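[1] build me a structure from this.
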Amino acid sequence: MRIYVADISDTLRKIAQKFHINLSDLITLNSRIPDPDHPLAGFPVYLPLAPSYSEPSIIHVTPAPVSEGSWIPTSSLEKMSQTEYDVLIVGTGPGGGAALWRLCEQWRNNGKKIGVVEAGNLLLPTHARNIETVNFKRWFDLAYNSPRFKIPVAGTKFVQLIAVGGRSLIWTAVSPRMYLAPQQWPVPQWEMDMYYRIAEQAMNVSNVYTKGSPINQLFLNRLRNGQYPAAMNEPLAVDLEPTKYGEIHSNVFFSSISFLAKALYRKPYDLAVLARAVQVVTEKGRVAGVHVMTPDKRSYVLKAKTVILSASTFGTPRILLNSGIRGNAIGHYLINHSAVRGTFKFNRKDYPYVLGPIGILIPETEKLPYQVSLQGPIGYQFYHDKQIPFQEEMDALIAGFGTVEPRYENKVTLDPYKRDEYGMPELQIHLDYSEADKAILGQAAEEVKRVASVIGTPLVSLAPDEPIDGDHEAGTCRMGDDPATSATDRYGQIHGVPGLYVADNSIFPVMGAANPTLTMVALAIRTADYIIRKLK
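    Prediction:
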């Protein structure tokens, strides 16, 4: 199979004439294109292998650039296109990183070949908070204002971070287990508990970051003695082990880079950066690889027996739909956390001791469809500067996060008129709240006010997020047993396409109020274990 990028006036019919190809053969190879007379400018088109025709605009295979002196080994797409992989992973965020780590840990030196492609570049070798020159303001600018890090999603306030490590380079590291209603979640609780434990150990999750902090303990006591006995130290993915016997623990805040490193020390794998996956390749109904492009539009097909898509809640369904892979639920049931966020103040003179950080979570329960979290004082997680000036008034953050019910009409679809520089259709996104969602958000706002009152601090601000805002979108390739209402089975395998898996937030059929990263990592590890069993 060869790949041709269509000229401005091309249609399938014209391409068939240009290359002397039977039109019906061309339509069969490009089933995702519904109309042979549809304009295809900039769109990649599959051509059959045939030595007899000329190839005026074929993209020829040439070496891809590889970063010199990079902090992780990278491979060229030309080299990777000459290998058939047992597993090819698309994306290096927490889902893709977790699957890679688990495969490398379990397979070690058994001869299996693993490849990874990442659309972004090598931006940071660790979480931004582990870098000594980064304070709260610089982190906030990186996380929310830098065009190198956060790429807007058109028509929304969502943003994506396209880089090696993904959003884990700047996330908050808050890692609670999610409340999972058994009637809506296809994985048994005992199995989730097992994989939660594996994920927590791999990510160094614990609740000791704020343990012993005087102000945190004071606020905890006020909450527990009030109406919040379940209030707890916020669990964070932080490595707090001291250096011992020469073993250095310098990366305190977890990022997916840790998964990539642990995987590398257990088994070699190929990693290509600046490699945009645009389509999944199938043969006889089974996955056969991925079509990948470089920023200068060179095109490659990477062969693989198994493919794991970890390209995000927006990226994964976009690749699937652009590949002509159809499923009633693919792209639908988009969910996100509803959120109300505010700040509160306290006077430093009222707490005449070592202050310490605040990190408190009031978790979601079966009867409480939201959670409340407190963090601060603002900037205290940035521990490098020992000369923090004394401030009489201190600010801290408080937020309520609610659940949003999955509904078919909340969705991402391909824009029939707009394409990006790689020839991929842009996304159209629709997400709004139901009346039930709005009611939960209102309850969360009232709970935030009560919590601030119980700890004795006045609220300075409180405002809700819009539905199309935040960092916790999920659900567009939801797992389940029924292909009519789910995109994958309970192990993340796309219905009807053997060997094609999903390992990111898009797999969630529902989402509790907790940060989804720990749950996503647990599911990705579980999917990797299933693939290991299947490929024995």
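[2] contacts and neighbour counts: CA atoms only from here.
    OK.
[3] so which residues of the stretch 201-350 of the chain form strands?
    If you assign secondary structure with DSSP state E, counting those that start in this stretch, the strands in the stretch 201-350 of the chain sit at 205-206, 232-233, 236-237, 270-272, 276-283, 286-293, 299-304, 307-309, 338-347.
[4] among these, which is the most enclosed?
    Mean neighbour count (mean count of other Cα atoms under 10 Å) peaks for strand 307-309 among these, with a mean of 28.
[5] identify the residues contacting that one?
    Here strand 307-309 makes contact (Cα atoms under 8 Å, 6 or more residues apart in numbering) with 87-91, 96, 287, 289-290, 316, 499-504.
[6] and the helix or strand harbouring Met520, how far out from the chain middle?
    Using DSSP states H and E, Met520 maps to helix 517-534. Centre-to-centre, helix 517-534 and its host chain are 14 Å apart (Cα atoms, centre = their mean, to the nearest Å).
[7] other residues contacting it?
    Contacts for helix 517-534 (Cα under 8 Å, 6+ apart): 94-96, 98-100, 102-103, 106, 175-178, 192, 195-196, 198-200, 491-492, 503-505.
[8] a markdown table please, covering the strands of the stretch 201-350 of the chain and showing distance to Ala261.
    Below are the strands of the stretch 201-350 of the chain laid out as a markdown table (distance: least, Cα to Cα, whole Å):
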| stretch | distance to Ala261 |
| --- | --- |
| strand 205-206 | 18 |
| strand 232-233 | 29 |
| strand 236-237 | 16 |
| strand 270-272 | 12 |
| strand 276-283 | 22 |
| strand 286-293 | 24 |
| strand 299-304 | 23 |
| strand 307-309 | 19 |
| strand 338-347 | 34 |
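[9] among these, which comes closest to Thr133?
    Closest approach to Thr133 among these (Cα to Cα): strand 236-237, 21.0 Å.
[10] now that closest one, how far from the chain's geometric center?
    Worked out by Cα atoms, centre = their mean, strand 236-237 lies 17 Å from the chain centre.
[11] what's it packed up against?
    In terms of contacts (3 or more Cα pairs under 8 Å, 6 or more residues apart in numbering; DSSP states H and E), strand 236-237 is packed against strand 205-206.
[12] just to revisit the earlier point, how about the strands of the stretch 201-350 of the chain, which one is nearest Asp469?
    Smallest distance to Asp469 across those (Cα to Cα): 8.9 Å, for strand 338-347.
[13] tell me the helix or strand right after that closest one.
    Counting by DSSP H and E, the next helix or strand C-terminal to strand 338-347 is strand 358-362.
[14] helices or strands up against that next one?
    By 3+ Cα pairs under 8 Å, 6+ apart, strand 358-362 packs against helix 214-225, strand 232-233, strand 370-376.
[15] how about this one, so we can line them up?
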Amino acid sequence: MPTSLAPQSTDFSLDVMGRYVCNGLDEALASTDTVSHADARPFDLIVLGGGSFGAVLASHLFFNDTSRTHRILVLEAGPMVLPEHTQNLPPQLNPAEVWGVPWNSDSPQVWNQRFPGLAFCPGGRSLFWGGWSPYFIDTELDGWPKAVTDDLTTPAVPVHNPTRSYLDAAAEQIGTDQTNDFVYGPLHEALRKRLYDGLRAHPGGQTALVGNRGTPMAATQPKEQLLRELDAPLAVQSASPRPGFFPFNKFNGVQLLIRAARLAQAEAEQSVVGGSAERDVKKRLMLVDNTKVIRLERQGGHITRVVTNKGTVDVPSGGHVVLALGTVESTRLALATLPNAHGLIGRNLMAHLRSNVTIRLPRASLGKALAGIQELAVSALFVKGVHTHADQSTGHFHLQITASGVGAMGTDSEAELFKKIPDLDTLDRFRDLTDEWVIVTLRGIGEMTGDKTSSDPRNRITLDHQGPQGPYDYGQPRALVRLEAQDPADPVGRNLALWDAMDQATDEIALILADGGPVQYLGSGGWQNTPPPPSARRDTLSSTHHEGGTLWMGEDPSTSVTDVWGRLHESDNLHAVGPAVLPTIGSPNPMLSGVALARRTGDHVVPTPQPPAPESGFRYLFDGTDKTFGLWRGVGSGAFALIDGAIVPQPAGGELGLLYYARQPFSDFVLRLQLRIGAVQDNSGIFVRSRDPRRPVPDRTDPAKLHPYTNHSWVAVHTGFEIQIDDTAAPHGLDKHRTGAVYDIDTGAVPGGQSYQRPAPLAPGQWTDCEIEVRGDTYTVRLNGTETTVFTNTDTWRGKPATADPASGFIGLQAHTGKVGFRNIRIKEL
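    So this is what the prediction gives:
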């Protein structure tokens, strides 16, 4: 069935969000049909997966493409579900219906087979978790390609004027650049000071405990700087990034997709004449949900087609396909598509080791800091751990520390941190809290070590051709996942040794926070006086949703799967984003690194256009980007589109339209630009020294009266001069209506006429240089350097310079018949 054009009703809701943000695959494919629409273009950037990193990449590609050269298609298997992170919404809104596990597992331990799977919906898992996004420290990037680590840690963006690293740029986007700027108050200050004092006195040894940027608390930096390193790097933006902008709050990818999709729709509506089908042709980004990617087809190393459950999408010769389906599914597609000549795809599977310990401290043990304070508020703190193994290699972990006063029966310290809606009644109740206990949760996150060299590593992803459930949907094999902490191939036992070190550090931090006072631990039987054993604190490996590494980046195709930009070595147009490309996983949540690397890949695939500097004395009125395109305004019929760095009129039924440079009028000048016809019969023009179409026009015969206009593009026709573009000189074949002439001014030796010479015919599809020089009342036109006409104006009512009439002197482009392109419009004022 064709996709409904109107929002549809369910038993409970009207699907405005889905219809306004998403498209059906039938709509997307129809928008590429050149039979129905001569100016239709294919999707040359196809992102497979609209989850955490597919959303980041697609939106970044969209905003990077300031010349509107590309079309982006995002294919997402699930439906539009939520417009916002669940923790920005009332509690318990966590729809189980979106979750699925499209792979099998042959891990020996049954608990490591319980993968939570994927969230099948735009935004993916970024809608449900996230928050703690610390930076890598130097040793966590050991073994990464130098080009990548340089871009992540030193100024690299924007490319034309680097001011910050990719990690810094990503931190700004997700809200971690200000750490936990919304967490403050006496409880936070008291616990942070205890943690600082305890870490300064920590004996060290095999495990160093440091701040979130890797700085020891015993360092010589100022105390305030060190204290800030203990604040939690939470992906929560609570303060406006600049005046007039609302904060993002809890970061997620769906907001980026919604914004990009709606801007793409707005652009299309302003750039086209026609209905929904014509608007779709002009949409630069389409999000197609409820569409499962089944397989990819290739010729040699080039991906030529994406096959889905609803149809196929052809990839043009210069197109790119990006795997953004999550580590396991992206790896499955890579294994099913490419030769895997070196057998590397699927190795190096890593996740995170996770432990949780909840303690409680008597409020009274915090001393005078909380005396007289009824509302305990919250605290969020962070400690990094660097453990030296027996072979002198290093492993990394971090501790996420949350604290709040939640009452004698409470055990969830995060309840006050993330899960409160600021309604007045709730706020009033907070003012009356008299909690006796402070609940503190210490969550440890440790890195696993991946195996890149074994032909059959303990942790890996392969294709399950003979799984217990048979072929996966649509006849394709499932991925087969094995993930274990204990690796017999590792004689040092790094994973378990790091897990032990992390748990030991957790218990030490608990005692530091207690500051010698009483501390109780939450166990299976309630509160107890001893720390819980490993079995009671350690989560299953798959529970962090952080699996990665199986398509790791590197410079050598024989030792890595993707290159330094995330392109798979065995393909010229298949890329990957997300944790799958990480050479090592470190301890941080992969959101920050995944966002940084996705943006970096986007910058490589679609660099932001940098127009060349104009000639000496000239400046751009239009440089091919949407920034300068936004300085022009349209009136009359038709529309004007920015396509591939050019302004292209979209005529409407023969009625005139005008796009004029609205920022200022001009007097004497040299105007240079390039123009291109699509067909010999195309008709358009360039207006100079016309009146501002927004303002009333005095009547020629009686200046006290105003000339009425229904179509304001005729203001330019009547009050300025048009440099004609029409090789057919319609309708009568007269030279005064021909390309390069001043329109409708008689040619030859006649009073008030123009001296016109026919130029060479315009070649459809080829760019022609045009120069218009206006000095005093003399107009000179040149095409490709050859003079076509000289005209001296004697009409004092039209063609006035701005110096004589501030309402005159405007420059504009005409929409008439055909789609004539204009680009590189620059001016030199004389």
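[16] may I have the TM-score of the superposed chains?
    Overlay of the two chains. TM-score (TM-score structural alignment, normalised by the length of the first structure): 0.80; 461 aligned residues with a Cα RMSD of 2.6 Å.
[17] distance to Asp469 of the first structure for the helices and strands packed on strand 358-362 of the first structure - can I get that in JSON lines?
    Listed next are those as JSON lines, based on distance: least, Cα to Cα, whole Å:
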{"stretch": "helix 214-225", "distance to Asp469 of the first structure": "29"}
{"stretch": "strand 232-233", "distance to Asp469 of the first structure": "27"}
{"stretch": "strand 370-376", "distance to Asp469 of the first structure": "17"}
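[18] out of these, indicate the one that is most buried.
    strand 370-376 (a mean of 24).
[19] which elements pack onto it?
    strand 358-362, strand 393-402, helix 435-455.
[20] buried deepest among the ones you listed, which one?
    Sort those by mean neighbour count, taking mean count of other Cα under 10 Å, and strand 358-362 sits at the top with a mean of 25.
[21] quick one on the thing from earlier: which ones among the contacts of strand 307-309 of the first structure lie within strands?
    Val87, Leu88, Ile89, Val90, Val287, Gly289, Val290, Leu500, Tyr501, Val502 (DSSP state E).
[22] report the buried residues of the helix holding Met520 of the first structure.
    Residues of helix 517-534 of the first structure classed as buried by neighbour count (16 or more other Cα atoms under 10 Å): 517-529, 531.
[23] of the residues you listed, which is the nearest to Val281 of the first structure?
    Ile531 (18.8 Å).
[24] Leu191 of the second structure maps to what in the first structure?
    Aligned by TM-score structural alignment, Leu191 of the second structure pairs with Phe219 of the first structure.
[25] show the contacting residues for its match.
    Phe219 of the first structure touches Ile455, counting by Cα under 8 Å, 6+ apart.
[26] next one: it from Gly165 of the first structure, what distance?
    According to Cα to Cα, to the nearest Å, Phe219 of the first structure and Gly165 of the first structure sit 34 Å apart.
[27] my read is Asp151 of the second structure is in a helix, agree?
    Yes - under DSSP: H, G, I helix; E, B strand; the rest coil, Asp151 of the second structure sits within a helix.
[28] figure out which of the helices and strands packed on strand 358-362 of the first structure is closest to Glu247 of the first structure.
    Nearest to Glu247 of the first structure among these is strand 232-233; the distance by Cα to Cα comes to 27.4 Å.
[29] off-centre distance for that closest one?
    Its chain's C-alpha centre and that of strand 232-233 of the first structure lie 26 Å apart, by Cα atoms, centre = their mean.
[30] onto which residues of the second structure does that strand map?
    Under TM-score structural alignment, strand 232-233 of the first structure corresponds to residues 230-231 of the second structure.
[31] neighbouring contacts of that stretch?
    Residues contacting stretch 230-231 of the second structure (Cα under 8 Å, 6+ apart): Thr179, Asn180, Arg192, Tyr196, Gly211, Asn212, Ala380, Leu381, Phe382, Val383.
[32] do stretch 317-329 of the first structure as well
    Residues outside stretch 317-329 of the first structure that contact it (Cα under 8 Å, 6+ apart): 31-33, 277-281, 330-331, 408, 412-414, 424-425, 427, 476-478, 483-487, 495.
[33] just stretch 267-284 of the first structure next, same as before
    So stretch 267-284 of the first structure is contacted by 73-77, 80, 90, 104-105, 107-109, 113-122, 164, 287-295, 319-320, 322-323, 422, 424 (Cα under 8 Å, 6+ apart).
[34] show me how to select, in PyMOL, the buried members of the contacts of stretch 317-329 of the first structure.
    Remark: buried members of the contacts of stretch 317-329 of the first structure, expressed as a PyMOL selection using 16+ other Cα under 10 Å:
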select buried, resi 33+277+278+279+280+281+330+331+412+413+414+424+425+427+476+477+478+483+485+486+487+495
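[35] the helix holding Met520 of the first structure vs the second structure, mean deviation?
    Compared with the second structure after fitting, helix 517-534 of the first structure deviates on average by 1.2 Å (mean Cα distance after the TM-score superposition for the first structure).
[36] next, count neighbours for the residue nearest to Arg691 of the second structure when sequence neighbours are not counted.
    Nearest residue to Arg691 of the second structure, sequence neighbours excluded (Cα to Cα, 6 or more residues apart in numbering): Ser808, at 4.1 Å. Burial measure for Ser808 of the second structure: 27 neighbouring residues, criterion other Cα atoms under 10 Å.
[37] over to His465 of the second structure?
    His465 of the second structure has 15 neighbouring residues, counting by other Cα under 10 Å.
[38] how about the helices in the first structure?
    12-19, 23-29, 77-80, 94-107, 136-144, 189-203, 214-225, 256-264, 312-322, 435-455, 517-534 (DSSP state H).
[39] reformat these as CSV; add distance to Tyr383 of the first structure.
    Listed next are the helices of the first structure as CSV, based on distance: least, Cα to Cα, whole Å:
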stretch, distance to Tyr383 of the first structure
helix 12-19, 59
helix 23-29, 56
helix 77-80, 40
helix 94-107, 24
helix 136-144, 10
helix 189-203, 20
helix 214-225, 17
helix 256-264, 20
helix 312-322, 31
helix 435-455, 25
helix 517-534, 23
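[40] wait, Gln650 of the second structure sits on Ala815?
    Yes - shown here, Gln650 of the second structure and Ala815 form a contact pair, counting by Cα atoms under 8 Å, at 6.5 Å.
[41] who has more neighbours, these two?
    Using other Cα under 10 Å, the more surrounded residue of Gln650 of the second structure and Ala815 is Ala815, with 29 against 23.
[42] show me what the more buried one lines up with in the first structure.
    Matched to the first structure by TM-score structural alignment, Ala815 of the second structure sits unpaired.
[43] and Asp487 of the second structure, how close does it get to Lys310 of the second structure?
    Look at Asp487 of the second structure and Lys310 of the second structure: by Cα to Cα, they are 42 Å apart.
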